[in-house]
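Enquirer: pasted the sequence and its predicted model underneath.
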Amino acid sequence: MLKLLILKFVLSLVVLTNCLSNDEQAAEKLVEKICDELKTKMYETNVASWNHATNLTNDNEKKKEDAELKMAKYNKKAALELLKFDYKNFKNETLKRLMSKMTMIGDNILDEKDFRELSSAISQMQSNFAKFKIGCFKNKNELLEFEPDIIEILLKSRDPDELEYYWTNFYNLAGTPSVKNFYKYVELRNKAAVKNKFKDGSEMWLSNYEDENFEKNIEEILEQIKPFYMQLHAFVRHKLHEHYGPEHVDLKKPIPMHLLGNMWGQLWEIDDLIVPYQNASKIEFTEELVKQGYTAKKMFETAEEFFKSINLSPMPELFWKNSVIEKPKDREIVCHASAWDFTINDDVRIKMCTKVTMGDFVIIHHEMGHIEYHLQYKNLPLPFRNGANEGFHEAVGDTIALSVSSPKHLNRIGLLKSKGDEGQESNINQLMSNALRKLALLPFAYVMDKFRYEVFRGTIEPENANCHFWRLREKHGGIAPASVRGNHDFDITAKYHVSADVEYMRYFVANIIQFQFHKAACIKAGEYESDSKNPTKSLNNCDIYQSKEAGNALKEMLSLGASKHWSDVLETLTGERKLDASAFLEYFQPLQDWLIKTNEELGVNIGWELSDKIDCPNLYE
């Protein structure tokens, strides 16, 4: 029966190809009709997904899967109707682009059985990630949740044994149990890709960037930032060695991940150990937030005020009514922060288990950046209501956060006690704090999808997958697991975005492109002069707060959504058409110069040998 259905589908495409309509007017009417119907159907699907994410019950999981299947069936039907037209030869470029996006069927091309299995595999990985608990280090009978309990321990504890305990248990519980679901997901994603005329799932993902040289461009950027990364890595390892001693940190080996303040080593949240000038001012204002009586609601209102100050939109009434900004006490939810667009009635929401911390203050601005993007392109046809590419959406809020986390801005809103300009030492502290997050993320983000590309392409055998994953982390990032990991473990699904089927290269793109956005916005705001020696006009102390000029330039870019190729959209704001790390490196140039000089003076070893924590030593030899 299944083979017969597939044969019928293929034959229908063949017939369509041989008698395509060139009636642009009819196609335009059909596109308009489908877009109107899609709004309602997507709203229903989003509601089901939201209900599951904010109340993790089996019943809600089933309703979510049913809604996704219903949506998939509609998308497939709509795409087949549109494929009756010879749209690639239409004169109307906007219509051509709309139909190109609407006929990309994606996973919806799968039959009902396969689609349900794919949706179920992803849901089960998500649920496993959200529901596990770990016994307390000092009292195993006391069970802790990952968010926020264990995240907070990783940020605050400097006991290497305690950190290793939580790290190992986390990966054992959040990663390994999902191995079967992960490979079922890979199998079905590849099946969908082939039916969409791609080689595999990696090619289908990469097609979203509309650039055949995209992978090469990413690798070029990785090489562009590598000298800076190597200097930062060496300095951080040296400081950790000073603090923990040689029994925990070897000066020639990769850095043990559990000592970096973050479960994945994607952000190195250990400012107290690494920021060099402890007597100079540092960007740390959690204590000040608490002291000033900030609540989750007040942090969200403060973020909204920033966006309003640059002439972007206030949050709609439904945002405040429907968002979940604190962890409910009566049910399990997916705590990972996320922004949602429900497609109708200005219904946009954020889901977040907010804590009153500096980190969450910045995250709120990031998530509200997604919401602003949704609001700016809300009047476009539905297929264009997205980021210009996957990285644009992630970059918008981070661009704002570059201003928000600047000494100038924190002084303006009363969260930093310094006067905002205390010379080179404070500047190096600020840049170091940002580099521990921005630069550290790049090799991590690259590996998350490099690994998945290779799995989709079949170049990694499942029996060697986990070792390969850790060797990639080691090769590109100089990072090692806390305890010995081998192929009997499966650790990549211990990252939420992998379990939730979120493409991750977007974060690499975002971490580069946000500096291109930031530089352009700072020029518009009169906050940056390339040849100026005035530190208040530098990229790393630029604050676009209250600049309507910068906000209007951002608004113009955001309002385009995905209606044009991303290079055209990028050019609207920056005048550039290519992803490039020059602005990133310019922002951090004073720190890179300082690191080179300091590492030389300290005689710090640059680079790393193979880790003895990966139980497959011959993999790269």
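Expert: Arrived safely, thanks for sending. Residues are numbered from 1 along each chain as shown.
Enquirer: hey, let's count contacts and neighbours off CA atoms from now on
Expert: Noted.
Enquirer: from what I can see residue 228 touches residue 592, true?
Expert: Yes: contact criterion Cα atoms under 8 Å: residue 228 and residue 592 qualify, at 6.0 Å.
Enquirer: any idea how far residue 574 is from residue 267?
Expert: 27 Å (Cα to Cα, to the nearest Å).
Enquirer: ignore the last one, residue 611
Expert: For residue 611, the distance to residue 267 - Cα to Cα - is 20 Å.
Enquirer: the longest helix in the protein is where?
Expert: Taking DSSP state H as the criterion, the chain has its longest helix at helix 424-457.
Enquirer: quick one: distance of that one to the chain centre.
Expert: 11 Å (Cα atoms, centre = their mean, to the nearest Å).
Enquirer: tell me the first helix or strand C-terminal of it.
Expert: helix 465-477 (DSSP states H and E).
Enquirer: residues making contact with that next one?
Expert: 254, 443-444, 447, 451, 460, 479-481, 485-492, 610-611, 614-616, 619-620 (Cα atoms under 8 Å, 6 or more residues apart in numbering).
Enquirer: give me that answer again for 7 Å
Expert: With Cα atoms under 7 Å, 6 or more residues apart in numbering as the test, helix 465-477 has contacts from 254, 443-444, 447, 451, 479-480, 486-487, 489-491, 614, 616.
Enquirer: nearest residue to the middle of this structure?
Expert: Compute the mean C-alpha point of the chain, and by Cα atoms, centre = their mean the closest residue is residue 507, 4.2 Å away.
Enquirer: quickly note the distance from it to residue 213.
Expert: 18 Å.
Enquirer: all strands of the chain, in order?
Expert: Counting by DSSP state E, the chain has strands at residues 133-135, 143-145, 255-256, 338-341, 348-351, 479-480.
Enquirer: elements contacting the third one?
Expert: Yep, that's strand 255-256 we're talking about. strand 479-480 (3 or more Cα pairs under 7 Å, 6 or more residues apart in numbering; DSSP states H and E).
Enquirer: equivalent analysis for the last one, please.
Expert: Here strand 479-480 touches strand 255-256, going by 3+ Cα pairs under 7 Å, 6+ apart.
Enquirer: second structure follows, compare the two:
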Amino acid sequence: MNFVLSLCARLVFVVTLLRGQDVLWVTDARIAKGNNINLGEALQFLREYDSEASSMCLRVTTAQWSYATNMTDFNKRRMIDEQTLKAKFDKVSWRKAVEFDWSRIPDPLARRLLRMLVTNSRASLGDDKFNEIYHLISEMKDLYAHVRACPYNNFDKLYCDLELDLDVKRIMAKSRSNAELTHIWQEWHNKVGPPMKNKFMRYVDLANQASILNGFQNAGEEMRFAYEDENFESEIAQAFHKIQPLYKELFTYVRRQLFKRYGPRVLRSNGPIPAHLLGDIWGQDWSNIEDIVIPYREYKKIDVTDEMLRQGFTPLRMFQMAEEFYTSLGLKPMPPEFWRYSMLERPNGRKVQCTVSAWDFCNKIDFRIKQCTEVNMNDLITVHHEMAHIQYYLYYADQPYLYRDGANPGFHEGIANAISLSVNNPTHLYRVGLYNNNTDIYETNINFLMSMALKKVAYAPFAYLVDQWRYQIFEYGVKTMNADWWELRLRFQGIVPPVKRTESHLDAAAKRHVIADMPYIRYFVALLLEFQVHDVMCDAAGHRGPLHTCDIYRSREAGRILMDILKSGKSRHWKDIIRVLTKGNTDTISPEPMLDYFEPLLLWLEGKNKREEEKIIGWSTKKEDTALFQPLVSKGYSVGCSLVFVINSVLLLVLNM
């Protein structure tokens, strides 16, 4: 079947070439390019682009910041105007870049920069289609932002005003009523997906057209090309395969605790878990059901919020503590602009976006954090995490504009999360005077690792499958895309929808990244990378003992390793960065440090599941599970028809030539 579908995709590309519609260049080595090989002209263009792109980035980021921190209609219009101008600038820059034959430019730096400019861009589309896909994505994001759900038992539906961040997430996290959880889950998914399904299908079509013009078979192939590694997909698949035994042990234990809570009417003792029971609207983070699955209830969860309040912490002090963490490693202090312009807590008198984010204003001096900080442990960890992004910005600030980014799309988040692993553990909290209990108690450590696993291990299959689904629909089509979504979730996560789903739904759209055109495999890469970086820094810091107890605070040796990673930005291939990180031992992103981190928990889970005489580690699938989402029409018919259509089209073209 895969061969037929791949052949079908190639024949579509042949038809497009033969028709001559919208094809500007016949590609060589996949990526579109022109004929100009003049090195001087290429370098001049890249110098001009670097300056103009930095200025454009400053303008757009400034407008976005103004709106995010003061949500007025005027600031919104200004932001949209600047974003529209940037889209035009990107299109003009692509047209200039694609005039060069990047593969024959003798300078390797210029060659790589040109190749980066002409890939992962929709600028290859004609003006009408370019504007269409740009507006489609904006419309879907706007629809998503305005979705409101009806509360449970609101029979007259007069007050359907539940927002995602303020209400839906809270109910999914706190409610233990199966009926209410089912209602809220269904409300959100039904309100989000169907209204934008047609827009999303058109977006898929246009994204594929752009990628074909760029020299790729489909948009999924072009998304993967961002990693500049032909073996990337297989290496990531192997990494996921190694994590699966740990995930299945965790899954089995969690399902048993949920079965005790909800009973056989809601889930089977050896089957998949309905998605609404996991404390999260997407089923990606299970930490909100920690109260149901905590191993040792008599041992309190590590939470230093009360101690922070007792010591009189403020948001400013939390940021100062994070800065001191980095300077203790020998890294840079925050620049004056950071303290002057950042939004560190919710302001009074104006509406703001409280989504936490770190900002690079592209002028090499202005870096900020936007956070409605509250004095609690979670926000303290978040402050350290966001400041790691600022450190990355500071260290690669002098690189060319296109190199001011992580070594690959997962590096920024991976490094920030690696810092969080050091800060978010009992050892560090004890050292900074926020936790006074014994950190060597076995039960406390198992509880802590369970808490981390509900965030990290539970997230792994979701982070992996989102883009697997996207790759699938970009290559094979959208006809059964909702069933495809749930097939992957059942296969990789062991999760099923709580109610019947059909192809009128678009349940993947419940995750904003999908409709916002934001690649997601970066989060799986980041998940692996955070433990790999943490492991190397801990080794440099001279840590001895379980990896989850490591704290790199005040280690200049760990800081030097971090600086070596940060300063290169994207100027070196990410495999070279990993080779430097591991002192030549490997150039791949390895899951082994993550498995080492959770090894004590894995041993505990294996013993617990064995004592409970679990017959199945993982889940068994029955027809009643797949019947929740499988369409009545088989996929094979539509694929066959598509293939016949393409073959007939080629034959007709050849006969008419």
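Expert: Nice, thanks for sending it over. From a predicted model like this one, the values you see are computed outputs, not experimental measurements.
Enquirer: TM-score of the superposed pair?
Expert: The TM-score (TM-score structural alignment, normalised by the length of the first structure) is 0.89; 604 aligned residues with a Cα RMSD of 3.0 Å.
Enquirer: JSON lines for the strands of the first structure, including mean neighbour count and distance to residue 583 of the first structure?
Expert: JSON lines is the format used below for the strands of the first structure (neighbours: other Cα atoms under 10 Å; distance: least, Cα to Cα, whole Å):
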{"stretch": "strand 133-135", "mean neighbour count": "18", "distance to residue 583 of the first structure": "42"}
{"stretch": "strand 143-145", "mean neighbour count": "15", "distance to residue 583 of the first structure": "39"}
{"stretch": "strand 255-256", "mean neighbour count": "26", "distance to residue 583 of the first structure": "28"}
{"stretch": "strand 338-341", "mean neighbour count": "19", "distance to residue 583 of the first structure": "27"}
{"stretch": "strand 348-351", "mean neighbour count": "24", "distance to residue 583 of the first structure": "30"}
{"stretch": "strand 479-480", "mean neighbour count": "26", "distance to residue 583 of the first structure": "26"}
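Enquirer: what's the closest of those strands to residue 385 of the first structure?
Expert: strand 338-341 (9.6 Å; Cα to Cα).
Enquirer: and for the aligned residue in the second structure for residue 197 of the first structure, the neighbour number?
Expert: Residue pairing (TM-score structural alignment): residue 197 of the first structure is matched to residue 215 of the second structure. By other Cα atoms under 10 Å, the residues close to residue 215 of the second structure number 23.
Enquirer: tell me where the stretch 1-150 of the first structure has helices.
Expert: 2-18, 24-53, 58-82, 93-102, 112-131 (DSSP state H, counting those that start in this stretch).
Enquirer: returning to that earlier point: packing partners for the longest helix of the first structure?
Expert: helix 201-206, helix 465-477, helix 505-524, helix 582-602.
Enquirer: what does residue 244 of the second structure correspond to in the first structure?
Expert: In the first structure, residue 244 of the second structure lands on residue 226 (TM-score structural alignment).
Enquirer: quick one: distance of stretch 528-543 of the second structure to the chain centre.
Expert: The chain centroid and the centroid of stretch 528-543 of the second structure are separated by 22 Å under Cα atoms, centre = their mean.
Enquirer: again with stretch 46-64 of the first structure
Expert: Offset of stretch 46-64 of the first structure from its chain centre (Cα atoms, centre = their mean): 22 Å.
Enquirer: just put the strands of the first structure in a markdown table and tack on distance to residue 35 of the first structure.
Expert: Output for these, formatted as a markdown table (distance: least, Cα to Cα, whole Å):
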| stretch | distance to residue 35 of the first structure |
| --- | --- |
| strand 133-135 | 43 |
| strand 143-145 | 41 |
| strand 255-256 | 50 |
| strand 338-341 | 15 |
| strand 348-351 | 19 |
| strand 479-480 | 46 |
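Enquirer: which one, of those, ends up nearest to residue 7 of the first structure?
Expert: So among the strands of the first structure, strand 338-341 is nearest, using Cα to Cα, at 36.8 Å.
Enquirer: state the span of the second structure onto which the closest one is aligned.
Expert: So strand 338-341 of the first structure sits over residues 357-360 in the second structure, by TM-score structural alignment.
Enquirer: ok so, going back, can you check which of the helices of the stretch 1-150 of the first structure gets nearest to residue 328 of the first structure?
Expert: Nearest of these (Cα to Cα): helix 24-53, 12.1 Å.
Enquirer: what residues of that closest one count as buried?
Expert: 24, 27-28, 31, 34-35, 38-39, 41-53 (16 or more other Cα atoms under 10 Å).
Enquirer: can you give me how far it is from the chain middle?
Expert: With Cα atoms, centre = their mean, you get 25 Å for helix 24-53 of the first structure.
Enquirer: so which elements touch it?
Expert: Helices and strands touching helix 24-53 of the first structure, by 3+ Cα pairs under 7 Å, 6+ apart, are helix 58-82.
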